[in-house]
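*Asks:* okay, sequence plus prediction incoming.
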Amino acid sequence: MKNAVLQVALDLLDLKRALQIASESLDGGADWIEAGTPLIKSEGMQAIRSLKEHFPESILVADMKVADTGTLEVEMAAKAGANIICILADADDSVIAEAIRASRLYGVRIMADLINVNDPLTRANQLEKMGVDIICAHVGIDQQMSGKDSIDLLTKLSDRIHIPLAVAGGINAERAGEAVQYGAEIVIVGGNIIRSSDVAGSTRKIREKMNAPSFEPHKMRSPDEETRALLMQVSAPNVTDAMHRKGAMVGIISICGNVKLVGRAVTVQTFAGDWAKPVEAIDIANKNEVIVINNDNGTHVAPWGELATLSCIKKEIAGVVIDGAVRDVDDIREMKFPLFAKAIVPNAGEPKGLGEINTEIQCCGQYVRPGDWIIGDESGVVVIPSERAYEIARRALEVRKDEERIREEIRRGSTLSEVVQLIKWEKK
């Protein structure tokens, strides 16, 4: 191959949408089309037949993820029009052998997917000897969310496997070029094409990087920096969607309107109007952290005002969340500081010093521990458990990408219920 092949994974549920996106991706320079596993599960072999009918000149990959009945499933996909059929690399050797025999009978190729294989290099060598045509270094979506990387897997195989190598999982334009340099002959891209509002444009950028690959120095970031950067790209609703509609605080609003906060929590337990511990927390909190205060639901007296806010700004604290009231909001709004509270009241309390800092608290219906991540915008505030923060941030970014494509299809004249096929997918 002169240039590496760009394969577009149509991991969608609706065939009509898949056909449209396939057409746009081919316009942008894609080479192969993949009927993704979700599409095959949703639409069956008709997905493969329709893609072949609409794009007869394109190589069609069927991601069957064959784990059993190798002959039967390869035969099904081949007769429907697939040129390459994906099987699971960790399937039993008898399944692999049957799939390979069937592929020779029907004139198709076999791609073995290394997803979840414990010893990928050993297994790849075994599969090569058995007669598999292509090995795919694939890290699945759920694994990507926890930080596993497909190109890391590719590098373990490069120069040690003598059949074509494919790579899949979290590939964008920059990573596509990197994958080619590491020996990928087939680069498989799903979400960064099919969820784009400009499918052809996104495909074109990836194609350009693959045709002229170059290593670009990556700035090394700490886990906290990476998590924060991801959360800054998404909204509070994106995050609750990624958490299966959990984590949202109740009855709280953004005092300064269109502002955003992201950071780890410094928690404060105080009592109605006692502003000693909230103010002391300013000295404890670090840059980019969020002070989260349980004011014992006291909305008749405020433990927070303009002077405390100014102190936060000077220390570069990311924001403040109060299960209670605030005052001096005219001054605070001029500062555009990310402050979230339940109420506004002019009454100030007294600094009695009751309560604790950095202990687990309950704030607006959610438990918050020191170090948990907080994201807030005009839609509200969400608490993310610290041990899942990076994963949730990655998942929220995928939610945002989904919405971008849906938004574009609505702009073209569809409706939300049509795009998501609401009636078809209602629970029966």
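*Replies:* Noted; the coordinates are in hand.
*Asks:* from here on, contacts and neighbour counts on C-alpha atoms
*Replies:* Fine.
*Asks:* which helix or strand lies directly C-terminal to the longest helix seen in the chain?
*Replies:* Longest helix in the chain, counting residues (DSSP state H): helix 389-411. Later in the chain than helix 389-411, the nearest helix or strand by DSSP states H and E is helix 416-419.
*Asks:* any buried residues in that following helix, and which?
*Replies:* Val419 (16 or more other C-alpha atoms under 10 Å).
*Asks:* just stretch 85-104 next, same as before
*Replies:* For stretch 85-104, a neighbour-count test (16+ other C-alpha under 10 Å) marks 85-91, 95-100, 102-103 as buried.
*Asks:* repeat for stretch 344-354
*Replies:* Buried-residue list, stretch 344-354, by 16+ other C-alpha under 10 Å: Ile344, Ala348, Gly349.
*Asks:* any idea how far it is from the chain center?
*Replies:* Stretch 344-354 has its C-alpha centroid displaced from the chain centroid by 42 Å (C-alpha atoms, centre = their mean, to the nearest Å).
*Asks:* also stretch 254-263?
*Replies:* For stretch 254-263 - counting by C-alpha atoms, centre = their mean - the centre lies 23 Å from the chain centre.
*Asks:* and the end-to-end length of that stretch?
*Replies:* The straight-line separation of the ends of stretch 254-263 (C-alpha to C-alpha, to the nearest Å) is 16 Å.
*Asks:* okay, one more to line up with it:
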Amino acid sequence: MKKAILQVALDILELERALQIAHETVSGGADWIEIGTPLIKSEGMQAVRVMRQKFPDAILVADMKVADTGALEVEMAAKAGASIVCILADADDSVVAESVRSARKYGIRTMADLINVPDPVSRAGQLELMGIDIICAHVGIDQQMTGKDSLDLFKRLTDNIHVPIAVAGGIDADRAGEAVHLGADIIVVGGWIVRSADVTGSTKRIREAMDKKSHKIREKKSVDEETRSLLLQVSAPNISDAMHRKGSMSGLLSICGKIKMVGRAVTVQTVAGDWAKPVEAIDVAKKEEVIVINNDGVTSVAPWGELATLSCVKKGIAGVVIDGAVRDVDDIRAMKFPLFAKAIVPNAGEPKGFGEINAEIQCCGQCVRAGDWIVGDESGVVVIPAERAYEIARRALEVRKTEERIREEIRRGSTLSEVAQLIKWEKK
């Protein structure tokens, strides 16, 4: 395989939508069409049959993830029209052997997916000797969310494997180009194409990146830098969805309207409008952090105003959240500073010094600890536990990508109910 192959994974649930996306991605330059595991589980072998009818000359990959009854599952996929059947690399050797025998019988190929294999290099060598045609260096979605990288896995295989190697998991245009530069034979792309509003255009961008003669290797960011970058790309609703409808603060309004706030929390506990600790927190907070103040929901007196906000602006603090009231909002709005509060009142409290900074607090219905990530926009504010911030940021980006495609299908004339096939998927 002298020119790298672009395989597009149709990891969606609805066959009708998959067919439309397949047509668009072929128009953009895709070489192979993968009937993804979710689509096979949802629609069965009919997904493979229909795809073969619509694309009679295409290479179709049935991502069966075979774990048992290798001969039977490979046979059914082959008879339905698959050109390549994907099995699990950690399946028992007997399953692998039967899968290979069945594939040879029906004149198709096998691909082994290394997802979750404890020793992928050793297992890949064994699979090659057992007759597997293609090895797939795959880091699954849930693993990607925690920072595991498919290109890192691929680089461990290149010196040991002599059959074609596919790379799958979190591949965008930059990473596709990098993978080809490193020697990958097959680039498997899913979400960055099939969830795009412009599937054809996204496929072309991936193809162009793969075909470039040179490619600049991206410098890796720190986890904090990557987390911040991802969170700046998504909305508070995206994050709430990624957290299974959790993390949302209640009762807050964006005082300055259309703004975006992302940063780690500096927490403040105060009472009855005492503004000493909130203001002292400005000196504690670092650039791009968010001050989160629990005023016990008291809205008759404000622990925050314009002068404190100006101090934050000068220091580069990312925003402020107040479980309570704020004043001087005309001046604050002129600064366009990300500030969220429950109410607006003209009167301030007194700087008595009660409370503490960077203790665990309850704020607007959520537990907030120093270092947790806070994201706010016009839809509200969400709290992300520090230990899950990178994962949630990645998952929120997946939510946003999914919505982009749904939005495009609605623009074309569908309704949300039709796209989501709500009646079909209602809980029985």
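*Replies:* Great, that's in hand. Because the structure is a prediction, the values reported are computed rather than measured.
*Asks:* quick one on the thing from earlier: what's next to the longest helix of the first structure, contact-wise?
*Replies:* Helix 389-411 of the first structure has contacts (C-alpha atoms under 8 Å, 6 or more residues apart in numbering) with 145-147, 191-192, 194-197, 223, 226-227, 230-231, 233-234, 238-239, 241-243, 372-373, 384, 415-416, 419.
*Asks:* wait, Thr309 of the second structure sits on Asp330?
*Replies:* No: look at Thr309 of the second structure against Asp330 with C-alpha atoms under 8 Å: they stay out of range, at 11.8 Å.
*Asks:* so these two - more neighbours on which side?
*Replies:* Applying other C-alpha atoms under 10 Å to Thr309 of the second structure and Asp330 shows that Thr309 carries more neighbours, namely 24 against 11.
*Asks:* which secondary structure elements does whichever strand or helix holds that one contact?
*Replies:* Applying DSSP H and E as the criterion places Thr309 of the second structure in helix 306-315. On a contact count with 3 or more C-alpha pairs under 8 Å, 6 or more residues apart in numbering; DSSP states H and E, helix 306-315 of the second structure meets helix 276-284, helix 329-335.
*Asks:* give me the buried positions along it.
*Replies:* Glu306, Ala308, Thr309, Cys312, Val313.
*Asks:* need the contact list for the fourth one.
*Replies:* The contact partners of Cys312 of the second structure, taken as C-alpha under 8 Å, 6+ apart, are Ile282, Ala318, Gly319.
*Asks:* in the first structure, what residue corresponds to the first one?
*Replies:* Structural alignment (TM-score structural alignment) places Ile282 of the second structure against Ile282 in the first structure.
*Asks:* grab the nearest non-local neighbour of Gly263 of the first structure.
*Replies:* Counting by C-alpha to C-alpha, 6 or more residues apart in numbering, Glu289 is the residue found nearest to Gly263 of the first structure once chain neighbours are left out, at 4.8 Å.
*Asks:* ditto for Gly131 of the first structure
*Replies:* Spatial nearest neighbour of Gly131 of the first structure, excluding adjacent residues (C-alpha to C-alpha, 6+ apart): Ile100 at 6.8 Å.
*Asks:* doesn't that neighbour fall inside a helix?
*Replies:* Yes: checked against DSSP: H, G, I helix; E, B strand; the rest coil, Ile100 of the first structure lies within a helix.
*Asks:* which ones are touching the aligned residue in the second structure for it?
*Replies:* Residue correspondence to the second structure (TM-score structural alignment): Ile100 of the first structure is matched to Val100. If a contact means C-alpha under 8 Å, 6+ apart, then Val100 of the second structure has Ala71, Arg109, Thr110, Met130, Gly131, Ile132 as its contacts.
*Asks:* contacts only, for the second one.
*Replies:* Counting by C-alpha under 8 Å, 6+ apart, Arg109 of the second structure touches Ser83, Ile84, Val85, Val100, Ala103, Ile132, Asp133, Ile134.
*Asks:* please repeat the previous calculation with a cut-off of 10 Å.
*Replies:* Applying C-alpha atoms under 10 Å, 6 or more residues apart in numbering to Arg109 of the second structure gives the contacts 61, 74, 78, 82-86, 99-100, 102-103, 131-134.
*Asks:* on that earlier part again, now the longest helix of the first structure on the second structure. Mean distance?
*Replies:* Compared with the second structure after the fit, helix 389-411 of the first structure shows a mean deviation of 0.3 Å (mean C-alpha distance after the TM-score superposition for the first structure).
*Asks:* give me the stretch of the second structure that that helix matches.
*Replies:* Aligning helix 389-411 of the first structure against the second structure (TM-score structural alignment) gives residues 389-411.
*Asks:* any buried residues in that stretch, and which?
*Replies:* Buried-residue list, stretch 389-411 of the second structure, by 16+ other C-alpha under 10 Å: 389-407, 409.
*Asks:* equivalent analysis for stretch 235-249 of the second structure, please.
*Replies:* Of all the residues in stretch 235-249 of the second structure, those buried under the rule 16+ other C-alpha under 10 Å are Ser235, Ala236, Pro237, Asn238, Ile239, Ser240, Asp241, Ala242, Met243, Gly247, Ser248, Met249.
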